[in-house]
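Enquirer: I'd like to go over a predicted model; first the sequence, then the structure.
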Amino acid sequence: MTTTPAVRRASPRSRRKATPPDPAKPLLPATEPVRLLDPTGTPLPAPADYPEPPVEALVEMYRRMVVGRRFDVQATALTKQGRLAVYPSSRGQEACQVGAVLALREDDWVFPTYRESMALVSRGIDPVEVLTLLRGDWHCGYDPAARRTAPQCTPLATQCVHAAGLAYGEAYQGRDTVALAFIGDGATSEGDFHEGVNFAAVFKAPVVYFVQNNKYAISVPLSRQTAAPSLAYKGVGYGVPSEQVDGNDPVAVLAVLTRAVQHARSGKGPFLIEAHTYRMEPHTNADDATRYRDGAEVEAWRDRDPVARLETYLRARGALDDAGVAAVAEEAEAYAADLRTRMNAQPTVDPMSLFEHVYAEPTPQLVEQRELVRAELAAAQDEEGER
């Protein structure tokens, strides 16, 4: 007698198909911005992916943030005195400006926007050279190749493409250089942003795209820029891992940037970060911010001051005391005084230089304008000689 083997019924659990891994999961940012300090400066549990930076690095970050803020205030004053044509303040964004510089090596490259003056002086570039462009000169003031820092970029997002190209070129030549491109929230709507991120992703260029979301593109609020839950999600569509961070939490900013730079340097390609921060001052001295935001909003962000937040934390750790705070403040005042003295010296300019480097071959109109100015200068010189 033949026995038919019993058919084993599959349990409902075994009949279910295994859920395939979500390919987007490693790319997705945290659902809430990474934060290691609360607004009062009290430490929060650190996520496993973002260990707290060494306290020595945080003390240096505090020093640079205080000096950077004093520089920013002085530059704003110089604009009001007519010494600068324009100045875009980054007050309130000190953690982002300084944290980005501290996360890089000296041989890495920075691609700044017009708002990164504080980051550039934090990198050690002479503040007078940094402000030369904003004074109205036709060059950027510093040597980009020597400082590994591209000229400050006024057209929105064009530096995203430049950063991708340079980083790819460095990697192609076997160097582990990282390029960091600063970008504002409004510039993520520009085509160059998307082209740069896509190129970097396809060719695994070692770039960190650092979006400082300060809530306004001049007067246009974030809600008119994107319907995405976070600008950090814009990296997912290009296969770029992304993160969002509390941009007014200096500890978290440095931790997230450090990991992003390590990711890029190790050959894994680009990384996109969105820092949630706030521009305390108007867009530039030519802007009236009261027309599009109210005082209550500004005051709410003033309570999240990144400088005060880090100072409170370092004091609690015993890494900073009254003497240390006073010493940094004194250094910042000396820095501002030196800048003020050197910027108050009237620069020697040649009006005829207005016509240099405009066209390879001057147009008839340009030649006519040049000769008119030449004649005016000659007449003024003759009049001065007759006195």
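Expert: Okay, I see it.
Enquirer: all contacts plus neighbour counts: C-alpha atoms, from now on.
Expert: Noted.
Enquirer: Go ahead and confirm Cys140 touches Asp126.
Expert: No. Using C-alpha atoms under 8 Å, Cys140 makes no contact with Asp126, being 11.9 Å away.
Enquirer: okay, these two: which has more neighbours?
Expert: Cys140 (19 against 14; other C-alpha atoms under 10 Å).
Enquirer: Now the more buried one. Nearest residue, chain neighbours left out?
Expert: Leu133 (4.9 Å; C-alpha to C-alpha, 6 or more residues apart in numbering).
Enquirer: Number of residues surrounding that neighbour?
Expert: Count around Leu133 with other C-alpha under 10 Å applied: 21.
Enquirer: OK, contacts around it?
Expert: Contacts for Leu133 (C-alpha atoms under 8 Å, 6 or more residues apart in numbering) come out as 139-141.
Enquirer: thinking again about what came up before, give me the common contacts of Cys140 and Asp126.
Expert: Counting by C-alpha under 8 Å, 6+ apart, nothing touches both Cys140 and Asp126.
Enquirer: ok, of the contacts of Leu133, which one's closest to His263?
Expert: Cys140 (30.8 Å; C-alpha to C-alpha).
Enquirer: Show me what the top helix by length along the chain is packed up against.
Expert: If you go by DSSP state H, the chain has its longest helix at helix 55-80. On a contact count with 3 or more C-alpha pairs under 8 Å, 6 or more residues apart in numbering; DSSP states H and E, helix 55-80 meets helix 94-102, helix 117-122, helix 306-317, helix 322-343.
Enquirer: Show me which residues of it are buried.
Expert: 58-59, 61-72, 74-79 (16 or more other C-alpha atoms under 10 Å).
Enquirer: what separates that helix from the chain centre, distance-wise?
Expert: Relative to its chain's centre, helix 55-80 lies at 15 Å (C-alpha atoms, centre = their mean, to the nearest Å).
Enquirer: In addition, the following structure is provided for comparison:
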Amino acid sequence: MTVLDAPTAPPTAAPTGPPLPADTALALYRAMVTGRAFDRQATAFTRQGRLAVYPSSRGQEACQTASVLALRPTDWLFPTYRESVALLTRGIDPVEVLTLFRGDRHCGYDPHAHRTAPQCTPLATQCLHAAGLADAARMRGHDTVALAYIGDGATSEGDFHEAVNYAAVRRAPVVFLIQNNQYAISVPLAKQTAARTLADKAAGYGAAGERIDGNDAAAVHTAVARAAHRARTGGGPTVLEALTYRIEAHTNADDDTRYRSAEEVAAWAGKDPVARLEHRLLTDGVLDEDTITGITRDAQELTARLRRTFASPPRRDPAEMFQHVYHQPPPHLRAQAALLAAETATTAAAGEDA
């Protein structure tokens, strides 16, 4: 087989997924429009110096919204750093979604309350966490499913291999959703693997594997719902490869013009998942112009609230760095915390005297 350096060709612009109930389709459209507006605002924050870094998910909204809406609220998400739109769709406050990129905390939301693990920067380590939680739920007799997001580049990591292998052996209820956006930062997929598809890798572990059009929201929703049902009913894990594309650079610190052409980006932009779903719903009579206007207005109001909230950076207590790390802090950390408390008290007293 000849391995080409060029990324996978864009999928057809025509909808390929089965029809969805009208309320589900509208919920998907609303989530995607809201996510696109949020992503645009977050990107603007980086240009204004109000975020340290931001990995845009523009072009991947179908993967992120449809996967969340296909699960139950009691299921768990294990996101990477690029799943901001998924977190927003999960119902997490927009400010809390951006806390990691603002540098305030490692995680801005309560993982247990939202059944959403902290966004993971190391590649593929969240896959192990997903497999472990799902297997623990299985052993306890719960019907919880864990969904682990992963990029195409992270499938080259050993943690991905270990997680899928473990989940398959244990029949753990996990869905591994690979968002194949064609590049691991600057390295195209063909330079990472000679496999025909990433979904083919599932067979080597004894797991189910499926390749889907990641820019078709209906197709993603249906595939994730089917994989979650299989996992929930004892069928074991599924590896879903969703073909999509990262329209923006890897992060605001990346120069994507060094490794891909404007023509390639434009070709994939023509398969925009938001526009595709909008066209489909208009054609099916599920969506009308008034509804589009209302959803767009709601998305704009969300970003306006986000801008107002970001106007004043939060003030953090430095003692927080010692909290939520160890159940029983070791002696050296207790000593450091005491030293910080003493210095803080001295500084405060000096300020009062002045």
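Expert: It's in. Everything quoted here is computed from the prediction, not taken from an experiment.
Enquirer: I'd like the helices and strands packed on helix 55-80 of structure 1 as JSON lines, with distance to Ala164 of structure 1 and mean neighbour count appended.
Expert: Below are these laid out as JSON lines (distance: least, C-alpha to C-alpha, whole Å; neighbours: other C-alpha atoms under 10 Å):
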{"stretch": "helix 94-102", "distance to Ala164 of structure 1": "17", "mean neighbour count": "27"}
{"stretch": "helix 117-122", "distance to Ala164 of structure 1": "20", "mean neighbour count": "25"}
{"stretch": "helix 306-317", "distance to Ala164 of structure 1": "30", "mean neighbour count": "19"}
{"stretch": "helix 322-343", "distance to Ala164 of structure 1": "34", "mean neighbour count": "15"}
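Enquirer: still on that earlier bit, please tell me which residues of structure 2 the longest helix of structure 1 aligns onto.
Expert: Mapping helix 55-80 of structure 1 onto structure 2 (TM-score structural alignment) gives residues 22-47.
Enquirer: And stretch 327-334 of structure 1, by the same measure?
Expert: Going by TM-score structural alignment: stretch 327-334 of structure 1 matches residues 294-301.
Enquirer: Superposed on structure 1, what's the mean shift for the matching stretch?
Expert: Here the mean offset of stretch 294-301 of structure 2 against structure 1 after fitting is 0.4 Å, by mean C-alpha distance after the TM-score superposition for structure 1.
Enquirer: What lies in contact with that stretch?
Expert: In contact with stretch 294-301 of structure 2 (C-alpha under 8 Å, 6+ apart) are residues 30, 33-34, 37-38.
Enquirer: Skip the chain neighbours and tell me the closest residue to Val286 of structure 2.
Expert: Ala22 (6.1 Å).
Enquirer: In this structure that neighbour contacts Gly285, no?
Expert: No. Under the criterion of C-alpha under 8 Å, Ala22 of structure 2 is not in contact with Gly285, lying 9.4 Å apart.
Enquirer: What is the burial count for Pro12 of structure 1?
Expert: Neighbours of Pro12 of structure 1 (other C-alpha under 10 Å): 7.
Enquirer: What of Ala227 of structure 2?
Expert: What Ala227 of structure 2 shows, counting by other C-alpha under 10 Å, is a neighbour count of 27.
Enquirer: The residue of structure 2 positioned farthest from its centre and Thr346 of structure 2: what is the separation?
Expert: Largest separation from the mean C-alpha position in structure 2: Asp353, at 49.7 Å (C-alpha atoms, centre = their mean). According to C-alpha to C-alpha, to the nearest Å, Asp353 of structure 2 and Thr346 of structure 2 sit 11 Å apart.
Enquirer: ditto for Thr244 of structure 2
Expert: 55 Å.
Enquirer: so is Leu240 of structure 2 in a helix, a strand, or just coil?
Expert: strand (DSSP: H, G, I helix; E, B strand; the rest coil).
Enquirer: I'd like the distance between it and Asp200 of structure 2.
Expert: Leu240 of structure 2 sits 10 Å away from Asp200 of structure 2, going by C-alpha to C-alpha.
Enquirer: So these two - more neighbours on which side?
Expert: Per other C-alpha under 10 Å, whichever of Leu240 of structure 2 and Asp200 has more neighbours is Leu240, with 27 against 18.
Enquirer: from memory the more buried one sits against Gly214, does it?
Expert: No. Contact criterion C-alpha under 8 Å: Leu240 of structure 2 and Gly214 do not qualify, at 9.8 Å.
Enquirer: and Cys298 of structure 1, what pairs with it in structure 2?
Expert: Let me fix one detail, which is that residue 298 of structure 1 is Val and not Cys. Using TM-score structural alignment, Val298 of structure 1 sits opposite Val265 in structure 2.
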